[in-house]
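J.: One predicted model, sequence on top.
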Amino acid sequence: MCEVTKENFSSLLPEIRELVDEAKFIAIDAEFTGISLQTSNNFSLRDGGSSRYGKLKAIAKEFSLCQIGLSIFVKEKDENQFIAHTYTFYLFPDHTGSEDVRFGIQVSSLSFLRQHGFNFNKWIQNGIGYLNNQQEKALREASLESSDDAIVQKFREIVGWLRNAKCGDQLQLEAKHFSFTVRMQSIMDKLLPPNKVVLKDISGLLYAKCLDPIDDSTVLPDDISVASWDQIVDEMVGFTHVVRHLCQSGKPIVGHNVLLDLLFICDKFICDLPDSYEEFKATVHAALPIVYDTKQLCYEMKQFVARGDRELLAFSSLADLFFSLSSARALQSRLMAPAVVHCTKSSIYDGHRHWHEAGFDAYMTGCVFVRVLSFALTSGFRVDEVQKAKFSRLLQLASPYKNRLRIPRSAILYCNLEGLDKSRCLYYLHVSPRQGVSDSAFSQLAQLLSGFGAVESHQLDRQRALVVAGSKKCGDMLLQDFEGSDVFIMRPYWFFDSPFVRSAARWICVVGVILLASGYKYVKLR
C-alpha cells in the first residue's frame, strides 16, 4: 500500500498513469463522510431505479469522499500471476470559488473510520483536491484582475510588514478575489516558512494575518515568478487527473456494491449528477465503458459453479467473500487460478489486514474478481483447458455481466448501465391481528420479520399492515411460518386491501347512495 497525499501526488502521478496503461483491470473502493440521510429518505424494497437514484443522489450531494483506493492489477508476462499495485488516496476539496466548499458529516461514519485507523489530520491537512468538469471550466474562465507584477509587489509588501508585525496583527490587502487569493497563497507557500501568515476574508475584504513574525534570515530572490492561472488550476484538478486517465484507458473498473461509489465519482470528478436516472447511466457508461460489480458477479456466477461449491459464493460482504474464496477448499476447487502478489510498496499488506482502508478494500475486491472468475471457469472446463486459458478468457466469461450493478433491497435486481434494468418479482402479503389481540402487537412485527432477509412492513391502519417480500420463495416461507401464529393472520395481499381502492370504493358507495336517493325522490315526486 502506498499512501498518497498532496505532498507526493505530483511525483507519483506519472507512475500511476503508466501502471494503469499496463493493467488488465483496476479495482476501486471509496470511503465517505456519510452514507445516509434522514429517515424520510430510507431505502425501500419498492424503490425502482429512478426512485433509488434520487435517494442516492441526495447522499452523494450532501457528503464527500475522504479516501479512494486503487488496486492496479498488472499481469506478469509468461506467468500465471498478477502483481497488485495498491494506492490509498486521501482526498480533501479545495476552495473552488468565492465561497468555501461545504459538505455534511455523519458521526457514525466518522466513528467507524476512526475505529479502523483513519488518519483525520492527514485527511484535512494533506488531502488531495479535485474538481469536476464544470468547476474546472468556471475557474479557467475566471477573470484575472491583477497582473503578475502587481501580485509580486503586494507580496513584497506583506513580507516587509511581517518583519515588524506582532502575532495577531492584520494587514488589509484589497477586496477579495478568488484568483488573487490563490495566486498569492501559492507564492507564500513557495517562498515563506510555514505557519507565518494566513489570508483571511473579513466582510468581503482580504487581510493578511500574522501568525509568527519573520526575521532577516528569510531572504527573497530578486526575481519572483508567479505561477500562471492555468498552472494553478491544473494543480487544483488534483485527483481528477487520475480519474480522467482511468476513463481514457478504457480498462475494466471493478468495485464491490459499487453503485454509490460511482455516484460520488461522477459528481466529484466528472460532472454534476444529472437529474434523471437514465442520464446518469449514460454519463457513467460513456466515461467508464466497462464496470464490474463483484457483488452482482458472484450472484451471476453461481450458475457455473458445482452445486456443492455454491455456498462459497453465498456471502454479500466483501470481507466474507474474500475469506471464502481464499479458503483451502476454494483454492483446491480453483486449480490453476492466477496468483495475486503485492508489489514492493504494498508489502505492508503481507500477513496484515487493514479493514476498511480504501486501498486494502480495493485489493480485496480485485482478488475476489480474479478468484470468482477462475472458480467459475474451473467448474466448466477440463483441467487442460484451464491451464491454457488466459485472463482474456476469464474476461470473456464475465463479459455478459459487465455494467450490471447490484442494487440491494429494491424493486430491481441490478442497474444496467447499458440497457434495461432487471426487475425483481416482489411478493405482497396482508397482516392483521387475530381477534382479541391488541393493536400494539404491530410493534412486534418488524422483529418477527427480521430473520427472513429482504422483507419490510408498512402499517396501513390500526388493524392492517402490508408486508413486502423480496421473492415468492421468501413470501411462501413467511406464510408457512405465520400459519400457526397466535398473534397475526397473514395471507396474500389482494387488490381490495389497498387503502386507495378502499377509499375509492367508499366514495363510490356514498355517491351511489346519493344518486339512488335522488332517483327515488324524483320518481316519488312524479
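T.: Perfect, thanks for sending it. Numbers count the residues shown, from 1 in each chain.

J.: drop to CA atoms for contacts and neighbour counts, all remaining ones
T.: OK.

J.: Would you point out which residue is most central in the protein?
T.: Centroid-nearest residue in the chain: D261, 2.1 Å away (criterion: C-alpha atoms, centre = their mean).

J.: Look at E279 and give its secondary structure.
T.: Taking DSSP: H, G, I helix; E, B strand; the rest coil as the rule, one finds E279 in the helix state.

J.: State the distance from it to S10.
T.: 33 Å (C-alpha to C-alpha, to the nearest Å).

J.: how many neighbours does N133 have?
T.: 15 (other C-alpha atoms under 10 Å).

J.: Give me the buried positions along the top helix by length along the chain.
T.: Using DSSP state H, we find that the single longest helix of the chain is helix 499-525. By neighbour count with 16 or more other C-alpha atoms under 10 Å, helix 499-525 contains no buried residues.

J.: can you check stretch 372-381 too?
T.: So for stretch 372-381, counting by 16+ other C-alpha under 10 Å, buried means 372-379.

J.: Second structure follows, compare the two:
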Amino acid sequence: MDERALAVKRCVSDIEVADFVALDLEFSGLFLDAAKSGKVLSYEDYFAKCAESVPKFLALQLGICCAQQRKENNGGETDRSGWDLRTHQLDLWPSEHRVFSVDLQSLRFLRSHGFDFNAFLEKAHPYQRLQKSATSATPKPLGAGQVMAALRTAQVPLVVHNGLLDLLHLYDKFLGDLPEDFEDFGKAWLEHFPLTFDTRFVAQEGRLQVFKHPGGLSLQTLFTHLRASSSLQLRSPEPTSQGASHSAGYDAYVTAAVFLMEMDAWLRFDRKKSEAPAEAPAEAAAEAPAEAPSQATTLETETVEMAVQPTPGEEDEGWQPARKRARKARAPALSDPSLLENHKICRRFHNKIALVNTSPGFFVMGPPKG
C-alpha cells in the first residue's frame, strides 16, 4: 500500500471511532473581489459573494482532527476527563480538469507558514464529487473522497472555526454545485451532515460572561486563553507532526481543542447557575447578555496540569503543562460525548455558523439534531 493510500486508511479508521471531527481547509484564495472583503454586507449579499468565489478557487489542503473521549479506570472509577485527538492532513488535487483562480497574497501567506507546494504537486490526494447515495454498485471514491464518504457515513458532529467558507468548499468540491441562497445551502448540507458546530460562534455567545475574554476571537487567541483555565486532558500521539499554525492539520487540532474547552466551560457555567442558592434574587441567577460581564456568576478556576501542543516558537518540544496550580482537580462538565447532541446548552449552538462583517453575525443552517 503506497503512502497516500495508507494515510487515507488511517484517517478513515479514526473517523469511524470518533466522537466528533474537527475540520479545516486551506484555499488558493478567498474572494474574487478582495476590495469589498472588509465591508459590512447584508446576510444575502455575503452569501452571494461567497457562492460566487468558492467554485473559482481550489481547496489545497484538508485538516481532520478526530476526537475520542478516553474512558480509563482510575482506582475503581471511570475517568472521563481525557480526550485523544488524532490529526490528519491531506493535500488535495481535483481528479477532473480544473481551471482555477489564485490569489497571490493567499499563496504567500501559506508559504510563509510552511506550505510545501512541491509536495502538493507531487503527492496530493485526488478527489472527486461523491455519489448522492452509496450502494454496493457505487464505485469506491478516489483518494480524499474516501475521507468525506467516511464522514458522511459516520454522522458524527463536525466542528469548524469561522467555518462558512470551509463548508462551502467541502460541498462544492465533494458533493455538488452550491445552492443559490443560505436557506437552500443549509438544507442541502444537513442532508449529508446533520450536526455542525462553529467554535467562533460559541465564543461570540459567551465571550465575556462565560469565558471572561475581552480579546479577539481568532483560533489561536481562543486556544491560548482557554487552556489557562481548563482541566481537560488532551492527548495526541504525534502533537507536532502536522506543521505549524495555518497548516490545515494544526488548525484542525486547535479547533478540536478549543471546542472541547469551550463546551466544558459552557456546561460548568450552566451548572453553576442551576446550583445558585434559592434565596438569591432571580436576576442574579439569570443569564446576562452575551457581551455584558456578570458579577453573579464566574467561571471556576481550579485546574490541574493540562497537556497541550506547544505554540510555534516555543523552545521546548513536545507536550508542555500550560500551568501548575495547587488547587485540587475537578471532574469535567463535558462528562460524556452524548451531551454534545442532547444537552440544552450544547443544542444552543447546533448548526449555527459564525459570520464576520455581516448583519446578522451568524447563519442558522437548520434546527438542532433530533
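T.: Yep, that arrived. On a predicted model such as this, the values are computed, not experimentally measured, just so you know.

J.: Can you give me the TM-score here?
T.: Superposed pair, TM-score by TM-score structural alignment, normalised by the length of the second structure: 0.74. Supporting alignment: 301 aligned residues with a C-alpha RMSD of 2.9 Å.

J.: hmm, back to that, where helices are concerned, which of the buried residues of stretch 372-381 of the first structure count?
T.: Per DSSP H, these map to helices at 372-379.

J.: Distance to N133 of the first structure for these - can I get that in a markdown table?
T.: Output for those, formatted as a markdown table (distance: C-alpha to C-alpha, whole Å):
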| residue | distance to N133 of the first structure |
| --- | --- |
| V372 | 36 |
| L373 | 36 |
| S374 | 38 |
| F375 | 40 |
| A376 | 40 |
| L377 | 41 |
| T378 | 44 |
| S379 | 45 |
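
J.: Spell out, range by range, the strands that occur in the stretch 51-200 of the second structure.
T.: Counting by DSSP state E, counting those that start in this stretch, the stretch 51-200 of the second structure has these strands, from start to end: 59-69, 72-74, 77-79, 82-94, 125-127, 158-160, 196-198.

J.: For these, give me TSV that also has mean neighbour count and distance to Y43 of the second structure.
T.: Output for the strands of the stretch 51-200 of the second structure, formatted as TSV (neighbours: other C-alpha atoms under 10 Å; distance: least, C-alpha to C-alpha, whole Å):
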stretch	mean neighbour count	distance to Y43 of the second structure
strand 59-69	24	24
strand 72-74	11	46
strand 77-79	12	44
strand 82-94	23	30
strand 125-127	21	31
strand 158-160	24	20
strand 196-198	25	17
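
J.: How many residues are close by L260 of the first structure?
T.: 18.

J.: cool, A27 of the first structure as well?
T.: 28.

J.: Tell me if it really is in a strand.
T.: Yes - assigned with three-state DSSP, A27 of the first structure falls within a strand.

J.: would you list every one of the helices in the stretch 101-250 of the first structure?
T.: For the stretch 101-250 of the first structure, the helices defined by DSSP state H, counting those that start in this stretch cover 107-115, 120-126, 133-140, 148-164, 178-191, 229-237, 240-249.

J.: rewinding a little: among the strands of the stretch 51-200 of the second structure, which is nearest A228 of the second structure?
T.: Smallest distance to A228 of the second structure across these (C-alpha to C-alpha): 16.2 Å, for strand 82-94.

J.: which strands and helices sit next to that closest one?
T.: helix 3-17, strand 59-69, helix 117-123, strand 125-127, strand 233-235, helix 248-274 (3 or more C-alpha pairs under 8 Å, 6 or more residues apart in numbering; DSSP states H and E).

J.: Ok, which of those comes nearest L334 of the second structure?
T.: Using C-alpha to C-alpha, these put helix 248-274 closest to L334 of the second structure, at 4.9 Å.

J.: what angle separates that closest one from strand 82-94?
T.: 140 degrees (axes from the mean of the first three to the mean of the last three C-alpha atoms, to 10 degrees).

J.: Just want the angle from helix 248-274 of the second structure to strand 59-69.
T.: Using the same axes, to 10 degrees: helix 248-274 of the second structure against strand 59-69 is 40 degrees.

J.: tell me the contacts of the counterpart of the residue nearest to the centre of the first structure in the second structure?
T.: Aligned counterpart of D261 of the first structure in the second structure: D166 (TM-score structural alignment). Going by C-alpha atoms under 8 Å, 6 or more residues apart in numbering, D166 of the second structure touches 24-25, 160.

J.: where's D166 of the second structure relative to F362 of the second structure, distance?
T.: Taking C-alpha to C-alpha, one finds D166 of the second structure at 15 Å from F362 of the second structure.

J.: Kindly report the same for A35 of the second structure.
T.: With C-alpha to C-alpha as the criterion, A35 of the second structure and F362 of the second structure are 22 Å apart.

J.: Comparing those two, which residue is more hemmed in?
T.: With neighbours defined as other C-alpha under 10 Å, A35 of the second structure and F362 compare such that F362 has more, 19 against 8.

J.: And F185 of the second structure, what's its match in the first structure?
T.: With TM-score structural alignment as the criterion, F185 of the second structure matches F280.

J.: and its match, how many residues sit next to it?
T.: 20.
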